[in-house]
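Undergrad: sequence and predicted structure below; questions after.
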Amino acid sequence: MTRGGLFRALVALAGAMGAAGVALAAASAHQPDATRLASASSMLLFHASAVLAAVLLAERRVIQEHLGLAAALGFVIAAALFAGDLTLRQYAERSLFPMAAPTGGTLLILSWLMLALAALWPRRGV
């Protein structure tokens, strides 16, 4: 995949995360005992913005590009794991797989640390 293609793919995934986050927020507002959906919504909405920011910073070369894009991809995968597990628990009363939400949460933490490292890592040619 080309550099521009990867940027566009991540932006498209962030858009899908944002849309899913809004849909889950609406569902949580209209269903009884839907706190899982509210948490899933928050994770998707918050990290959709983080993906956009990481892509923009990488594209502008403010941060080390490869680490920044890896962090953005980590945000996508981790938020999907976390939100997917909570949503499945709400609607199907089962887990995505054992420890899916904690795995997603741990990957989110690691992705934030990778983004911090991308800001501190020396960029080539600068």
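TA: Alright, I've got the coordinates. What you see is a predicted model, and the numbers here were worked out from it, not measured in a lab.
Undergrad: please make it C-alpha for all contacts and neighbour counts, starting now.
TA: Noted.
Undergrad: any idea how far the host helix or strand of Leu37 is from the chain center?
TA: Using DSSP states H and E, Leu37 maps to helix 35-59. In terms of CA atoms, centre = their mean, to the nearest Å, the gap separating the centre of helix 35-59 from the centre of its chain is 5 Å.
Undergrad: okay, pairing it with this:
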Amino acid sequence: MIATRLITCLAALIGAAGVVLAALSTHAYAGTSLNVAASMLSLHAPAILALAIGGRAGVLHAPTSVVAAWGLIVGVLLFSGDLGWRAYSGAAAFPMAAPSGGVVLIAGWLIAALSGLIGQARRA
């Protein structure tokens, strides 16, 4: 229950950050990779919410959905954080931050798929 609340809270904050970065990419930092960071945050926030709620409701395999949600959280923060940092400072947050975040995102989505398969198998 605590994990679901924390994941839900982080998903909402990620969504809010996506809206903020979208505004900044339009007005203050046009032409930078900030719009990609905003899109990634806005895209993944509802997916993270769905994983938290689906695991809690029993539609998804709960432990696996939590792992998938954390993967998406860490991945999107690494990926978007690096792109945002590049837009502000002109340099990477650390070497391979965005690609590492991308790999973690892919893994998170694959674990989410597994959570759905396991959840459906247990219900049948």
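TA: That came through, no problem. Every value quoted in this text rests on a predicted model; they were computed, and no experiment measured them.
Undergrad: mean per-residue distance, the helix holding Leu37 of structure 1 to structure 2?
TA: Taking mean CA distance after the TM-score superposition for structure 1, the mean distance separating helix 35-59 of structure 1 from the aligned residues in structure 2 is 0.6 Å.
Undergrad: and that helix, what other elements does it pack with?
TA: In terms of contacts (3 or more CA pairs under 8 Å, 6 or more residues apart in numbering; DSSP states H and E), helix 35-59 of structure 1 is packed against helix 3-30, helix 65-92.
Undergrad: mind redoing it with 10 Å?
TA: Helix 35-59 of structure 1 sits against helix 3-30, helix 65-92, helix 100-120, with contacts defined as 3 or more CA pairs under 10 Å, 6 or more residues apart in numbering; DSSP states H and E.
Undergrad: residues in structure 2 aligned with the second one?
TA: Applying TM-score structural alignment, one finds that helix 65-92 of structure 1 aligns to the residue range 62-89 of structure 2.
Undergrad: in that stretch, what's buried?
TA: By 16 or more other CA atoms under 10 Å, the buried positions in stretch 62-89 of structure 2 come out as 62, 64-87.
Undergrad: ok, back up a step: as CSV, the helices and strands packed on helix 35-59 of structure 1 with distance to Leu56 of structure 1 would be great.
TA: Formatted as CSV, these follow (distance: least, CA to CA, whole Å):
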stretch, distance to Leu56 of structure 1
helix 3-30, 9
helix 65-92, 9
helix 100-120, 12
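Undergrad: Ala40 of structure 1: which of those helices is closest?
TA: The closest of the helices and strands packed on helix 35-59 of structure 1 to Ala40 of structure 1 is helix 65-92. By CA to CA, the value is 4.2 Å.
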